[in-house]
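# Fold the stuff below for me.
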Amino acid sequence: MGKVFAFHGGIHPPENKKQSTRTPIRDMPLPKVLYIPLQQHIGIAASPVVNIGDRVLKGQMIAEPVGRISAALHAPTSGIIRSIGPHPVPHASGLDSDCICIETDGKEEWVEHHGLEDYTRLEPGTLIEHIRQCGVAGMGGAGFPTDVKLHLGDNHIVNTLVINAAECEPYITADDMMMRERADEILGGIKVISHLLKPSHIMIGIEDNKPQAIHALEAALKGCELNIDIRVVPTKYPSGGERQLIKLLTGIEVPSGRIPADIGIVCQNIGTTAAIYRAVHFGEPLISRVVTVTGDAVAQPQNLNVLIGTPFADLLDASGVYENKLYRLVMGGPMMGVTVEHDQIPVIKTTNCIIAASTDEMPPAPPEQPCIRCGMCEQVCPAELLPQQLYWFAKGREFDKAKNHNLFDCIECGACAYVCPSSIPLVQYYRFAKSEIRTEETEQRKADHARERFEARQARLEREQAEKEARRKARAEEAARAQQARKTASETPVAETGSAAAVTAAPVDVKALKTAAAVARTKLKKARTALKNAEDKGLDGIDTLRITVTTLEQKADAADQAYKDAEASTVPEQAAAPAVDLKTLKQQVSIMRTKIKKAETALAELDGEARAQAEQDLSTLRQRHEEADKAFKAAEQAQIDAAAAQGVDLKKLKIDAAMARAAVTKLERSLAKTEEDEARAALEAELAIARAKADTLNNTLKQHEPA
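The predicted structure is shown next:
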């Protein structure tokens, strides 16, 4: 049998197991309605693949797994989908959850299904996927999807496979009866698991209060080629806890915050092994399980083979419930189970027991008293925690301290509350603290995610602002350089002495020279006025004013001469190719058109001689408008002809330039609305190309348009 070790703490509550082991496992009568919750396991809820009104067959998938940690759901029998929505579910919160409601038709028509001929020849991934599609999940704890545990061999070296057959909690006998009646199926499931994980040693841990189950397993193991060792452990609660059973069988303690696979151990439940066997050999999904129905309020405590989704009320009716004696309905065992208020709650994959208790069997909890610091809770804690200290932290909402004292190592077995002389519901305090910590961590993750997004956005906005500022400075510098170049080109060296040769020796700007001459004449006029005023009034400084006037007269003459010489030098070019300002001509045509409209409006209100004069003025305006329009069109055509002579289609060039400018504007607007970095990078590259094209077209247009 091998050596058995011990774990800290534990208790010996009344077993109450014999009541439900007097009869073999019975098949539960087919219920009229089944409610299949979408969330029956740890992880993400399954997603429905059927619609209301669909007819489904037994074993047909009705909800597919979502994500890595999820499990498929199948129709437990044939029938019609009546609803998909909220319904009471077996959960400590008492809240509703989404369920698929099937109205059974009594035909029990199976969907086509086949087992695997020789699973040993399949790739491990293919075999595990088959088990995943059959919806097999842990049937003895929190319902961890079995395929995830079977994948542990990919990343861990599995030395030991532990089969949990302890079933330590009082009242529950579902696994005990399965071992008595279905030992061959259990062994078949162990062989599949062994094929996938390839452990060097397999141990079945079972309590010594199940002698018939032990004999049945020993008989089934005769002639088995696997290295399987049945370890009988003393009856003590909670020896069926995963970490406690591993400590009992191997003497090794699973470190805090780690999983058994980290020390080379994988643990599976008896019911799970049988489900794996039927999935692999017969292709049957997990659609039923054995449930213990017991308690003083039922006439026939027994174990029933129940379809997933069967309401508790049907199980109670099948066991002969005494309504007048029923005081409390408990889902699970008396230590870790929860009281439920609704008998329409359905059986799920992890439901192993329903206790219909009378008042004498499970009386109301006595009122909570102050803690007397007796230390009994610490003595029985199987996880070797400090329950009393955790209680104070939870009550005082000091959740960080509770977490640092390994609160999450608590398996919520209830041993501490069982022995507490003050009747303090310690487990409820621990559950509250865990829930609050999980909520805080979720909110913190959301806050951190929001902060990261905000900081990323701020960094992007600052980067965009810096880039925009850099582009603005570059444009300003470019404009300053262009302005300086124009200013340098327009400056004309006018000698103080008024030498005409100096004026005509360099490129001149006639307009600038004309302005300079006008300014010089204005200064001279002001100086002469000041001199005359001083002479009339006999003021001081008349000699200085006369010298100033003489100097200004020389400058004015020089500036005027420079302007005349420059104008004379440009006359031949102007005569040869007169500069025409199309913009000015177009404005003149527009002004004439506006004056005509105003004159036509005013004419409608006049009569007599005033009307005749207005009509004459209107005729003159129309004639002038016609002349201006002809001049504009002629100048425009001359410009087009000149461009055409150089091989340029000026009209097309204008259209292309306008379209290029419009494209730049559109891209700039799109860039301003876009926040994603990759999209912005693509738009910025496209905008740079569009701007370069627009600049090229505009420069080409300027070269062929007159100034």
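
# okay, CA-based contacts and neighbour counts for the rest of this
Noted.

# For Ala456, see how far away the residue nearest in space to the middle of the chain is.
Within the chain, one residue has its C-alpha closest to the average C-alpha position: by Cα atoms, centre = their mean, that is His449, at 9.7 Å. The gap separating His449 from Ala456 is 11 Å, by Cα to Cα, to the nearest Å.

# For the residue nearest to the centre of the chain, pull up the helix or strand it's in.
helix 426-490 (DSSP states H and E).

# one more, for comparison:
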Amino acid sequence: MEKLIAQIKQGKVWPFPGGIHPPGQKTISTGQAITRLPLPDKLVVPLKQHIGANGKLIVDKGQQVLKGQALTKPVANWSVPIHAPTSGVITDICQMPSAHPSALPELSIIIEPDGQDRWCTLNPVPTPSLLSHEQLIDIIHDRGIAGMGGAGFPTYIKADSRKAIEYFIVNAVECEPYITADDMLMREYASGIIAGIEIMQQLLTPTLTIVGIEDNKPEAIAAMQTAAAHNDKIIIQTVPTVYPSGGEKQLIQLLTNKEVPSGGIPADIGVLVQNVGTLFAVNQAVFEGKPLIERVITVTGNTIHNPGNVWALLGTEIKHLLDCQGFSPVPQQRVVMGGPMMGFTLPTVRIGVVKTTNCILAPDHEELAEPGPEKACIRCSACADACPASLLPQQLQWFAKSKEYDKLKEHNLFDCIECGACAYVCPSEIPLVQYYRVAKVEIKEQQAEQVKAERAKERFELRKQRLEREQEARQNRHKRKPATEKSADEKQKIADALARVKSKPAKDDDKSAVAAAIARAKAKKQNQGAGLEPDNSDVALERAARKEQARKYKEQKAAASTTDGDKAAPADDKKAAVAAAIARAKAKKAASSTTDSETATTTPADDKKAAVAAAIARAKAKKAAKAEQADSLEVDQTQSETAAPADDKKAAVAAAIARAKAKKAAKAEQADSLEVDQTQSETAAPADDKKAAVAAAIARAKAKKAAKAEQADSLEVDQTQSETAAPADDKKAAVAAAIARAKAKKAAKAEQVSSVEKDNAVDETAPTTKNQEPGTEAQPEQTAQDKKKAAVAAAIARAKAKKLQQEGSDK
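Just a heads-up that it's a prediction; the model follows:
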């Protein structure tokens, strides 16, 4: 580093690639000192005159303002305020054409000067060395200082650099043709510029400060050397006249032999660059308290009769500058803001001066000829040789025309400083810089859209996560709490309910079993759903009490109707039908018993009859076994109905299953009866006594079938009674009906077994035909016609029995 400093102090400079030597034309405007323009009729002050965000308006239309009064205040980063260039009245705040090649409208403040040029209160600082770093930064920020030599970068951002600065470079090269504003400023205000440099040295504390000036400005070099003689850390360095040596990166390479990396800034290599006009504004802001409201502008060109440099208030219309300097326009006159290399043609002269305006050029057609039509590239490589950034202008132009933005980035389009050297040397007159500018804007727009899309995606994801969290929270609110053990009071209530159910006086064993089963089922359900189901023990007890009351009411009504039938109220039709069915069943049962006893004592038996009786006994035993099986199925169904928690649908299903099983058992019994009849017909003797025995057996079978059918009718009627008479609960009625059917079947089974035993006893003790008394005549043999009659009678009997059985099951 010391070696480099020594080389710099010796005046050594390093070349940069490329560069051109266009005609300077600077002597046109350096013949006289800087003059001050008269006040214009109006000032058009745009809110944005720098890189960064606009300030916030703090004035209103019609308000009186003073010279130097703030019109906006910074509200965001890289935002600096603007100030009133003179005293007057704000006549309007509206959209006006901007100082841009597109002249797009932007918000501007229109001020009508009052001619008094009255200043607001100023706060000068005579000894800035006593101020802190932050105080100096605030002064520079509040006075609205921005870069006056290029893009208008806010000065307070550079002055508050967080990176160590080794070399502070002052750009006084002013390499572009026609422009002499910085040259004249250094000639006349060198001491003020050196004072501004010293303020920046206080803020940045650089190792060395270098002022670079082209060797075509001898007066400015001499003035600056004289003003900086007292400060040994300031070196006035002369550089060769080459365009564009005034570019920031090119000047750094010229003075320090350091190269700014692609996509980087000078601070990355410990260097910071400021323009001489900016440093003079810093001097005025600190020592005089003046905000940036005016600047030096070069007004030149062959159509200007009095070319020179003027102090112009910010917001002064370009037309006012031209008129004050003697403007004589030619047909199709062009007015350029800036120099002929990097400037742009204004669409109107009603645009106001801004902080970055350093030159107004009004050439005639010979001085600055109109560009000819664009021709095809001849690949001469002159553009690449002239490029100071070592780019490939030809390839960049092709990629820009085909909108291949990725390839433009790969070829470092944004390293282009838009100096115009490539277009200046192009023999095909291709406006290369215009292609690059358009491509840069499109790429920036594309990047902005991508940033927007990313932000929108991020917002969408955040919103989606928020909605999911809200939905999950709603679901959690509606979820039941986890199961917990019941409290001691709830357990005691359950125990008391079970005790009350068990301690009730039972009318019979079946009712007690049903009640116990219901109680157990309820207790089990409550214990399993502890913490998940509400406690319904009180409701269950009330329901049980209502059922018990209904049952008692039913019993009392039945007892009253039995003991006092004459005084009873008119019976229900269904009840009368039940009573009639019961009476018929009793009568048939009595008749059947009488017939069986008479037949057993009067009918003579023989060996064949004994065989028939044995077959009948076996058939009856088989029927009894099947009936027992059906009864067990019925009882199992009843148990399942009483044990599980019953509801209406399950009770209906269980009843249907029970009826189906009963019908199946009846069909099986009928099939056995037919088998017995078949056995009888096959084993019947031709004798009349055999026929009589068979007829008696058939009669007994028919009577028993009729009795069973009648019994089934009575059971069905009992079921009807239980469903229609009592107001008891449906579930209890279904259970009671099932128990009643089971009891009836058990009784019928017992009676059937006793009848079978009696028949077997009679058959075994009866005398055979071989032991008949003497003198008894044998019956004549049965004829074929009699056999047919007997078969027909048996079939008729079976059909009638089947019909009676079906009618009983339907009832």
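
# returning to what we had before: from Glu443 of structure 1, how far out is the residue nearest to the centre of structure 1?
With distances taken as Cα to Cα, His449 of structure 1 is found 10 Å from Glu443 of structure 1.

# so where does Leu136 of structure 2 fall, helix or strand?
Element membership of Leu136 of structure 2, judged by DSSP H and E, is helix 133-142.

# Give me the buried stretch members for that helix, please.
For helix 133-142 of structure 2, the neighbour count (16 or more other Cα atoms under 10 Å) marks 136-137, 139-142 as buried.

# What distance do you get for the residue with the largest distance to the centre of structure 1 to Arg661 of structure 1?
The centre of structure 1 is farthest from one residue, Gly538, which by Cα atoms, centre = their mean lies 93.3 Å away. According to Cα to Cα, Gly538 of structure 1 stands 67 Å off from Arg661 of structure 1.

# Spell out, range by range, the strands that occur in the stretch 101-250 of structure 2.
Per DSSP state E, counting those that start in this stretch, the stretch 101-250 of structure 2 carries strands over the ranges 105-113, 167-171, 208-214, 234-239.

# Now mean neighbour count and distance to Ala697 of structure 2 too, for those, in JSON lines please.
Shown next, in JSON lines, are those (neighbours: other Cα atoms under 10 Å; distance: least, Cα to Cα, whole Å):
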{"stretch": "strand 105-113", "mean neighbour count": "20", "distance to Ala697 of structure 2": "124"}
{"stretch": "strand 167-171", "mean neighbour count": "25", "distance to Ala697 of structure 2": "138"}
{"stretch": "strand 208-214", "mean neighbour count": "24", "distance to Ala697 of structure 2": "142"}
{"stretch": "strand 234-239", "mean neighbour count": "22", "distance to Ala697 of structure 2": "147"}
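
# What does Ala369 of structure 2 correspond to in structure 1?
Pairing criterion TM-score structural alignment: the partner of Ala369 of structure 2 within structure 1 is identified as Pro363.

# tell me which element that match is part of?
Of the helices and strands defined by DSSP H and E, none includes Pro363 of structure 1.

# Could you do Thr529 of structure 1 as well?
helix 510-537.

# what packs against that helix?
Counting contacts by 3 or more Cα pairs under 8 Å, 6 or more residues apart in numbering; DSSP states H and E, helix 510-537 of structure 1 packs against helix 542-576.

# quick one: the helix it packs on to helix 510-537, angle?
160 degrees (axes from the mean of the first three to the mean of the last three Cα atoms, to 10 degrees).

# Provide the aligned range in structure 2 for the helix or strand just after helix 542-576 of structure 1.
Going down the chain from helix 542-576 of structure 1, the next helix or strand is helix 582-603, by DSSP H and E. Following TM-score structural alignment, helix 582-603 of structure 1 has no partner segment in structure 2.

# next one: stretch 269-278 of structure 1
Mapping stretch 269-278 of structure 1 onto structure 2 (TM-score structural alignment) gives residues 275-284.

# Good, we can wrap up now.
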